[in-house]
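Novice: Would you be able to build a 3D model of this:
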Amino acid sequence: MKVVREFSDPSCLERLQKNDTAAFDLLFDQHAPGLCRFVHGYLKSHADAEEVVQDCFLKLWERRHEFDKGIVFKTYLYTSAYRAILKQLRRQRYWVFEDCDGEVLIEEGNPGKIMEYQELEQLYQLAVAQLPSRRRQIFALSRQSGLSHAMIANELNISVKCVENQMTHALKFMKLYFQAHGVSLGLVFLLLS
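Specialist: Below you'll find the predicted structure:
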């Protein structure tokens, strides 16, 4: 059994920003096994899980100079992996549309599904447009740009509590909006994120 030495995120960030590959290796050893299990639980493929995890760590390394001191690497990595899982699942779901010629697409594809997706996208855009401007900005930074609450607070020069409060109100509104239209909010985020 391999023993992995844990170290704090601020000290790790400091070392990463100095291009310390040993810190990166420790971070990888600390989080990669759990992250692989997490991804495999959704994708059911060891090769795909390993690829997603490698991509997450590559992005982390490439963005190491952009992180603020409040970064929680575990949260960043799992959020990044979750987004990659969703992209992968969407790709698997719609691969038939990309690989088929026109005649096969008409025979095997389901035009109703494409229409359903487009209608869902429109409904989502209408819901977001109804949010107050500041709340819409915070929601977009969180859900579309993938920033953490701390990063949003830092960027907008507001408190993290304010960001959390705005996100709570935004999600409540979105949930009620989609329930009124007979759609699950989880389904919307799964298909459109």
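Novice: contacts, neighbours, all on C-alpha from now
Specialist: Will do.
Novice: how many neighbours does F173 have?
Specialist: When neighbours are defined as other CA atoms under 10 Å, F173 has 16 of them.
Novice: sorry, that was for R63
Specialist: Neighbours around R63, by other CA under 10 Å: 11.
Novice: what does the one 10 residues further on give?
Specialist: Neighbourhood size, F73 [other CA under 10 Å]: 18.
Novice: buried stuff in the helix or strand where Q122 lies?
Specialist: Secondary-structure assignment from DSSP states H and E places Q122 in helix 111-129. Burial within helix 111-129, assessed by neighbour count using 16 or more other CA atoms under 10 Å, is assigned to L120, L123, Y124, A127, V128.
Novice: Could you also give me the structure for this next sequence, so I can compare it with the first?
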Amino acid sequence: MSVYSKYADHILLNLLKEDDQLAYTEIFERYSRILVNHAYKLLGRHDEANDVVQEVFLSLWNKRYELAVTGSLSSYLYKAVKNRILNHIAHEKVVSRYADSISNFIENEYVFADSKLREKELEAIIAKEIALLPEKMREVFLLRKVEELSYDEISNQLNITDKTAKQQVYNSVKILREKLKTALNVFIW
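Specialist: Below is the predicted model of the structure:
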């Protein structure tokens, strides 16, 4: 039993900000199992629940210097897991929506013997292209196109102007349209 197991969360956080790997390990051991259980209840899949929690802890370590935890560490971690899950679900919805749209286009205009394979490949391309959008642009895009929030709601939630939100969505759609047009040309021929 480590001396770190006796430390309160706020002490572990301060040590973490000072590059203390043992503090990080203690936080991980203290919270990872319950966070995975929580994520599993929301996702219904163990592998995805584990992945989400791993991403949260990786982010915790990578952002340890600028970490601003208001309230308890457990609340912060639960919220981080919830946000990752929401992003994950939103991402799946967007990919699915685009895949359906492209699939319908292909089925109506062209007949492919390997349409299922092409659909999977297109889903992967779409997911990759959305993931490659700059972080803020991707966040605004997902809030508008998946969560279907208004520009006012997005601007309030992200503390940006509604003009900035509109511009981010416009830019992301333009980027995705160009990338997907190129991908479609490849698949059609």
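Novice: TM-score of the superposed pair?
Specialist: Aligned and superposed, the two chains score 0.53 in TM-score terms (TM-score structural alignment, normalised by the length of structure 2); 121 aligned residues with a CA RMSD of 3.2 Å.
Novice: picking that back up, as a markdown table, the buried residues of helix 111-129 of structure 1 with distance to F173 of structure 1 would be great.
Specialist: Compiled in a markdown table, the buried residues of helix 111-129 of structure 1 are given as follows (distance: CA to CA, whole Å):
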| residue | distance to F173 of structure 1 |
| --- | --- |
| L120 | 16 |
| L123 | 13 |
| Y124 | 12 |
| A127 | 8 |
| V128 | 9 |
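Novice: Quickly note the distance from the residue nearest the centre of structure 1 to R143 of structure 1.
Specialist: The centre of structure 1 sits closest to R83, judged by CA atoms, centre = their mean, with a distance of 3.2 Å. Distance, R83 of structure 1 to R143 of structure 1, by CA to CA, to the nearest Å: 10 Å.
Novice: Ok, R37 of structure 1 next?
Specialist: For R37 of structure 1, the distance to R143 of structure 1 - CA to CA - is 24 Å.
Novice: thought S155 of structure 2 was touching A165?
Specialist: Yes. Contact status for S155 of structure 2 versus A165: in contact at 6.3 Å, counting by CA atoms under 8 Å.
Novice: And for the residue nearest to R15 of structure 1 when sequence neighbours are not counted, the neighbour number?
Specialist: Excluding the flanking residues, the one nearest R15 of structure 1 by CA to CA, 6 or more residues apart in numbering is A23, at 6.2 Å. A23 of structure 1 has 19 neighbouring residues, counting by other CA under 10 Å.
Novice: Just the buried residues of whichever strand or helix holds A23 of structure 1, please?
Specialist: Using DSSP H and E, A23 of structure 1 maps to helix 21-43. In terms of neighbour count (16+ other CA under 10 Å), helix 21-43 of structure 1 has its buried residues at 23-24, 26-32, 35-40, 43.
Novice: how big is the offset of that helix relative to structure 2?
Specialist: Compared with structure 2 after the fit, helix 21-43 of structure 1 shows a mean deviation of 0.6 Å (mean CA distance after the TM-score superposition for structure 1).
Novice: What is that helix packed up against?
Specialist: Contacts defined by 3 or more CA pairs under 8 Å, 6 or more residues apart in numbering; DSSP states H and E place helix 21-43 of structure 1 against helix 9-17, helix 46-62, helix 73-99.
Novice: contacts for the shortest one?
Specialist: Just to be clear, that refers to helix 9-17 of structure 1. Contacts with helix 9-17 of structure 1, where a contact means CA atoms under 8 Å, 6 or more residues apart in numbering, come from A23, F24, L27, W61, R64, H65, F67, K69, G70, I71, V72, F73.
Novice: ok so, going back, figure out which of the helices and strands packed on helix 21-43 of structure 1 is closest to M174 of structure 1.
Specialist: helix 73-99 (19.7 Å; CA to CA).
Novice: That closest one vs helix 111-129, what angle?
Specialist: 140 degrees (axes from the mean of the first three to the mean of the last three CA atoms, to 10 degrees).
Novice: which of the residues in helix 73-99 of structure 1 are buried?
Specialist: Buried residues in helix 73-99 of structure 1, counted by 16+ other CA under 10 Å: 73-74, 76-87, 89, 97.
Novice: looking at structure 1, which residue ends up farthest from its center?
Specialist: Extreme point of structure 1 relative to centroid (CA atoms, centre = their mean) is E103; 35.1 Å.
Novice: Any idea how many residues pack against L58 of structure 1?
Specialist: Other residues close to L58 of structure 1 by other CA under 10 Å number 12.
Novice: OK, contacts around it?
Specialist: By CA under 8 Å, 6+ apart, the contact set of L58 of structure 1 is empty.
Novice: distance of A49 of structure 1 from L35 of structure 1?
Specialist: The spacing between A49 of structure 1 and L35 of structure 1, counted by CA to CA, is 8 Å.
Novice: With Y82 of structure 1 instead?
Specialist: Y82 of structure 1 is 10 Å from L35 of structure 1, by CA to CA.
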